[in-house]
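Visitor: Sharing a model that was predicted from the sequence below.
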Amino acid sequence: MSCPPSSIVYNTTLCACPPGQVLNFSTNRCTLFQAISDIQTDSGVDYSIGFPATIFDFDSIRKFTQSQAVFLEATLVMLLSWLVFCFFLRFMSPGDGRNAWFKIRWWISRLDISFATRHWLDDQKVVTKRKTELGGTFSIASWILFIGLFAALLYQTISKRSVEVHNIRATNAPDLASFVNDLEFNITTISSMSCSNLRGLDTLVTGNPGFIDERFSPLSGFANYSCHNTSQGPTITLRCSPCKLIQDNLYISWQYVDLSNNPATAVGFQFNLTARNQANKKHVSFVCGTLKNGSSFDDKPVTFRGRDANILKFNLFPRIYRNLHDLRLIQPLFHEFLPGSSLYESSQLHASLENSNDGLINTTLYVNLLSAYIVEINNQNIMGPVSFLADLGGLYCISIGIFFYLLVQFEYRIKKIRNEDSVLRKIRNRRKAQDHWDKEICKVHLGLQYIG
């Protein structure tokens, strides 16, 4: 196969992609690796919802209600729409009580359920029950506000009814021995290499290198390991099941070496570390992400190649979930990426490709067990039935109080409104009397016709 366009030719006949680019075998072209360096972590435990998911599908509700603001905005829109509608009706003439405007205004006055006996009254007069159009408007407005605030309160109660409490305590070897988790490490070297380039994946180093506690042991005694080819490059998989972690530091190293017309070059790394409790396999904690280069390169495209090791540092954080029957789950966390030998100029990469001493990629997986402390996690309910009822009563008082104050101010400042209920009743009574009169006249005419 001929060299891809714009590739680097070295040793007369061999070729490699420029810095930051990886060979696409299907098109025989070098493409720039443009993934965003992103780290995602999940604890494997969801605290927000305590109801059975089969009864309440809260995941679908969250798509439309991301916060209380959605309920408050909907309440405001409905409230303003109702007030504007009622304000518009007040400019419509009731006529003789037979048109549609009068009927709508009359039924709005019948909706006066909250302020029927709380209207403007002259001094030293008996309190009488009055249903006015303004009272009906504000009664429905108060209930719209109350129902909207009640929905927001329910959302808060469901989504934030408890707080997560973390208690950190010192630990010892027996505590750590009780954490029996299944651990899986997947490290993908993004490149055009394959597992044929892999060398040296067989040794586990524990302790602190260079100190008295440093130990070497076969990697097979700690985990099952394998390499498989993917579309993005070779993936190293380490599975430890069951995994009892007592040592603080673990080091696992491997190398990729040059092969004929397949140099040891890489443009980044992808990782995925998961932990699962053997007794409760429902909960899985993980950390995954993509690494392109070190911060010192200002996000420039680079190619990793050379003797200096690329070190991926991870922490294992033991956690006990008291609210889940003392679930013991290790949380993997990404700590740091220390890039090794890397090249970001074409001339540098060309010189390295022609130097046999640079024909490898050293990679080290460094795992640090944070064994000094254990985090105990529990939930404390912050919303009991008494506090919920107190909040509900407060929302009702606020909703009624706001519109009662507006009602009093309108009737105090606009004298015409004080007797508007009697105006509507007079129009309605006059219409009924006219209807009765017309009916009697009709009977008289029919009687006279019968006599005649």
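Guide: Great, that's in hand.

Visitor: Please make it C-alpha for all contacts and neighbour counts, starting now.
Guide: Will do.

Visitor: how about stretch 388-402: buried residues?
Guide: For stretch 388-402, a neighbour-count test (16 or more other Cα atoms under 10 Å) marks Leu392, Leu395, Tyr396, Ile398, Ser399, Ile400 as buried.

Visitor: give the contact list for the third one.
Guide: It stands for Tyr396. Phe146 (Cα atoms under 8 Å, 6 or more residues apart in numbering).

Visitor: Shouldn't it be within a helix?
Guide: Yes. According to DSSP: H, G, I helix; E, B strand; the rest coil, Tyr396 belongs to a helix.

Visitor: and it, how far is that from His445?
Guide: Distance from Tyr396 to His445, counting by Cα to Cα, to the nearest Å: 58 Å.

Visitor: try the last one
Guide: With the distance defined as Cα to Cα, Ile400 ends up 54 Å from His445.

Visitor: Likewise for the first one?
Guide: When Cα to Cα is applied, the distance between Leu392 and His445 equals 62 Å.

Visitor: what does stretch 186-201 contact?
Guide: Contact with stretch 186-201 is made by 22-24, 219, 227-229, 232-238, 252-259, 262-273, as judged by Cα under 8 Å, 6+ apart.

Visitor: gap between the two ends of that stretch?
Guide: Stretch 186-201 has an end-to-end distance of 14 Å (criterion: Cα to Cα).

Visitor: distance between that stretch and the chain's centre?
Guide: How far stretch 186-201 lies from its chain's middle: 35 Å, per Cα atoms, centre = their mean, to the nearest Å.

Visitor: Going along the chain, name the helices of the stretch 201-350 of the chain.
Guide: With helices called from DSSP state H, counting those that start in this stretch, the stretch 201-350 of the chain shows them at 346-353.

Visitor: Tell me where the longest helix sits in the protein.
Guide: Scanning the chain for the longest helix, with DSSP state H as the assignment, gives helix 420-451.

Visitor: can you pull the contacts of Pro52?
Guide: Applying Cα under 8 Å, 6+ apart, no residues qualify as near Pro52.

Visitor: Pull up the gap between it and Phe58, please.
Guide: Applying Cα to Cα to Pro52 and Phe58 gives a distance of 10 Å.

Visitor: Look up how far Glu345 lies from Cys30.
Guide: Distance, Cys30 to Glu345, using Cα to Cα: 16 Å.

Visitor: Below is an additional structure, to be compared with the one above:
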Amino acid sequence: MECPKNALSYNGTHCACPVGQLLNTTTNSCEVFGTRSEIFTDSGVDLYALSFPETIFSFDSIRNFTQSQAVFLEATLVLLLSWLAFCFFLRFFKLRDGRNLVFNLRWWISRLDVCFATRHWLDDQSTVKKRKTELGGTFSIASWILFIGLFAALLYQIISKRTIEIHNVKAANAPELASFINDMEFNITAVSSMSCSNLRGIGTLVTGDPGFPGFRFDSLSNFVGYSCHNTSAGPTITLKCSNCRLRHDYMYISWLFVDLPDNPATAVGFHFNFTAKDHANKKHTSFVGGTLKNGSVLSDRPVTFRGLGANVLKFSLFPRIYHNFNDLRLIQPLFHEFVPGSHYADDAQLQASLESSTDGLINTTLFVNYLSSYIVEIDNQNIMGPGKNFASSVHYTNWHMFSK
């Protein structure tokens, strides 16, 4: 059997890609996995959120656009240019007998001159003879458009600075935590040339803190639905929970990828996304996602994951109440840490591992810490209204610690 280009051989007849490289089936060669390590987080709650389909518009660009003064300045420019173009093209139409629509429009434009030739208001029945009167109406309205647009941008700046978002942390109780009903989904892809045929050992949920009362093993299917599907990047594990009520502070889910003939258990990184949606209002979605190549330091040093040591992905779930959104209750998933397990940065070490029967697996563990002792309350506070003591020590401390 001929090995792909740049591949290394092991056990005489088998092939695998070197450290940090993936098999490109199109060119039948091993290529470096070039994606950077990075993490993305979205709270899912946006005061200026728009309801355009995600497949057509970029939400991030729309949000950035609508949350700045640029929207007023852009609208002002569009209106100003449209008005000037309208008046310019009217000059090319014939007046004919002075009774058509074009004549009436140009006459009313001349009547709008309040800045230049203003004496025509003294004799409103006289014939329009001077072109500067019509141009005066054009530029008078243009001046008003420019003034109103700039004033709106200034007013927006004043209003936007009057309120800030306050994050307050309070102790939680069981009834409040039970009110958090979210739809949650977790996807993790082992970036590799493997498939779901390599998957083993998934199906058990471990809850509680090891060594303490309440630590137990349960069937994963009793809590979430799970599946595996093949993608171009590798096998993707999907965990879904609809109408979830989380009751455990610590949760562990583990699975293995094992060697198959001519398909060793190796991976060059992990890609994940973790979402939580309000069950009643699907438009609000908290999200964290990213790509990991070599530990939580987001190092881009090429490595290949393989061996007995578990690769642990740690996430924290924050319950949040948005009082400024009709008491929306949304769980915010956050990436906490990636603890890499057995991995290799040297081709010779990887080759030795491929030839060892004890190293023929990738051990992965998802660890979720539900911070059920506290709830983050989010609200808007007016910092310029009468009777507001923004400088109070409690509010200032909360804002300083938890505001974005």
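Guide: Cool, the structure landed. Bear in mind the structure is a predicted one, so any value in this text is a computation, not a measurement.

Visitor: Please state their TM-score.
Guide: The TM-score (TM-score structural alignment, normalised by the length of the second structure) is 0.71; 323 aligned residues with a Cα RMSD of 3.5 Å.

Visitor: thinking again about what came up before, could I get the buried residues of stretch 388-402 of the first structure as a markdown table with distance to Leu111 of the first structure?
Guide: Conversion of those to a markdown table gives the following (distance: Cα to Cα, whole Å):
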| residue | distance to Leu111 of the first structure |
| --- | --- |
| Leu392 | 23 |
| Leu395 | 21 |
| Tyr396 | 18 |
| Ile398 | 20 |
| Ser399 | 16 |
| Ile400 | 15 |
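
Visitor: Which secondary structure state is assigned to Gln156 of the first structure?
Guide: helix.

Visitor: Run a quick neighbour tally on the residue nearest to it when sequence neighbours are not counted.
Guide: In space, not counting the residues next to it along the chain, Gln156 of the first structure is nearest to Gln68; the distance is 7.3 Å by Cα to Cα, 6 or more residues apart in numbering. Residues within reach of Gln68 of the first structure, counting by other Cα atoms under 10 Å, total 16.

Visitor: In contact with Tyr344 of the second structure: list those residues for me.
Guide: Applying Cα under 8 Å, 6+ apart to Tyr344 of the second structure gives the contacts Val19, Val303, Thr304, Phe305, Arg306, Leu350.

Visitor: between the residues you listed, which is nearest Glu377 of the second structure?
Guide: Nearest to Glu377 of the second structure among those is Phe305, at 40.2 Å by Cα to Cα.

Visitor: For the closest one, grab the count of nearby residues.
Guide: If you count neighbours by other Cα under 10 Å, Phe305 of the second structure ends up with 30.

Visitor: now do the one 5 residues further on
Guide: A count of nearby residues for Ala310 of the second structure, using other Cα under 10 Å, gives 21.

Visitor: And whichever residue in the first structure pairs up with it, how far from Pro339 of the first structure?
Guide: Using TM-score structural alignment, the partner of Ala310 of the second structure in the first structure is Ala309. From Ala309 of the first structure across to Pro339 of the first structure, the span is 7 Å (Cα to Cα).

Visitor: just how off-centre is the biggest strand by length in the first structure within its chain?
Guide: Criterion DSSP state E: the longest strand present in the first structure is strand 306-321. Once both centres are worked out by Cα atoms, centre = their mean, strand 306-321 of the first structure turns out to sit 26 Å from its chain's centre.

Visitor: tell me what it is packed against?
Guide: Strand 306-321 of the first structure sits against strand 327-338, strand 360-369, strand 373-381, with contacts defined as 3 or more Cα pairs under 8 Å, 6 or more residues apart in numbering; DSSP states H and E.

Visitor: now those as JSON lines including mean neighbour count?
Guide: Formatted as JSON lines, these follow (neighbours: other Cα atoms under 10 Å):
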{"stretch": "strand 327-338", "mean neighbour count": "21"}
{"stretch": "strand 360-369", "mean neighbour count": "22"}
{"stretch": "strand 373-381", "mean neighbour count": "16"}
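
Visitor: Minimum distance to Ala173 of the first structure: which of those has it?
Guide: The nearest among these, by Cα to Cα, is strand 373-381 at 11.0 Å.

Visitor: Quick check: the closest one compared with the second structure, mean distance?
Guide: Compared with the second structure after fitting, strand 373-381 of the first structure has a mean deviation of 1.7 Å; criterion: mean Cα distance after the TM-score superposition for the first structure.

Visitor: That strand vs strand 327-338, what angle?
Guide: Counting by axes from the mean of the first three to the mean of the last three Cα atoms, to 10 degrees, strand 373-381 of the first structure lies at 120 degrees to strand 327-338.

Visitor: Just list what strand 373-381 of the first structure packs against, helices and strands only.
Guide: Applying 3+ Cα pairs under 8 Å, 6+ apart, one finds that strand 373-381 of the first structure contacts strand 162-170, strand 306-321.

Visitor: ok, the residue positioned nearest the centre of the second structure - contacts?
Guide: The centroid of the second structure falls nearest to Asp42 when counting by Cα atoms, centre = their mean (4.3 Å). Going by Cα under 8 Å, 6+ apart, Asp42 of the second structure touches Ser286, Phe287, Val288.

Visitor: Please apply the same query to Gln21 of the first structure.
Guide: By Cα under 8 Å, 6+ apart, the contact set of Gln21 of the first structure is Cys30, Thr31, Leu32, Phe33, Val267, Pro301, Thr303.

Visitor: one more time with 10 Å
Guide: Applying Cα atoms under 10 Å, 6 or more residues apart in numbering, we find Gln21 of the first structure in contact with 7, 29-34, 191-192, 265-267, 301-303.

Visitor: now the helices for the stretch 1-150 of the first structure?
Guide: With DSSP H, counting those that start in this stretch, the ranges of helices along the stretch 1-150 of the first structure come out as 58-64, 68-89, 100-110, 133-159.

Visitor: Cys288 is in contact with His335 of the first structure, correct?
Guide: No. Look at His335 of the first structure against Cys288 with Cα atoms under 10 Å: they stay out of range, at 11.7 Å.

Visitor: mind checking how far Thr189 of the second structure is from Asp42 of the second structure?
Guide: With Cα to Cα as the criterion, Thr189 of the second structure and Asp42 of the second structure are 20 Å apart.

Visitor: which of the contacts of Asp42 of the second structure are also in contact in the first structure?
Guide: Mapping the contacts of Asp42 of the second structure onto the first structure (both residues aligned by TM-score structural alignment, their matches' Cα atoms under 8 Å) leaves Ser286, Phe287, Val288 still in contact.

Visitor: residues contacting the nearest residue in space to the first one that is not next to it in sequence?
Guide: Put plainly, it is Ser286 of the second structure. When the adjacent residues along the chain are set aside, Ser286 of the second structure lies closest to Gly44, with 4.3 Å between them (Cα to Cα, 6+ apart). Contacts for Gly44 of the second structure (Cα under 10 Å, 6+ apart) come out as Thr275, Ala276, Lys277, Asp278, Lys283, His284, Thr285, Ser286, Phe287, Leu330, Ile331, Gln332.
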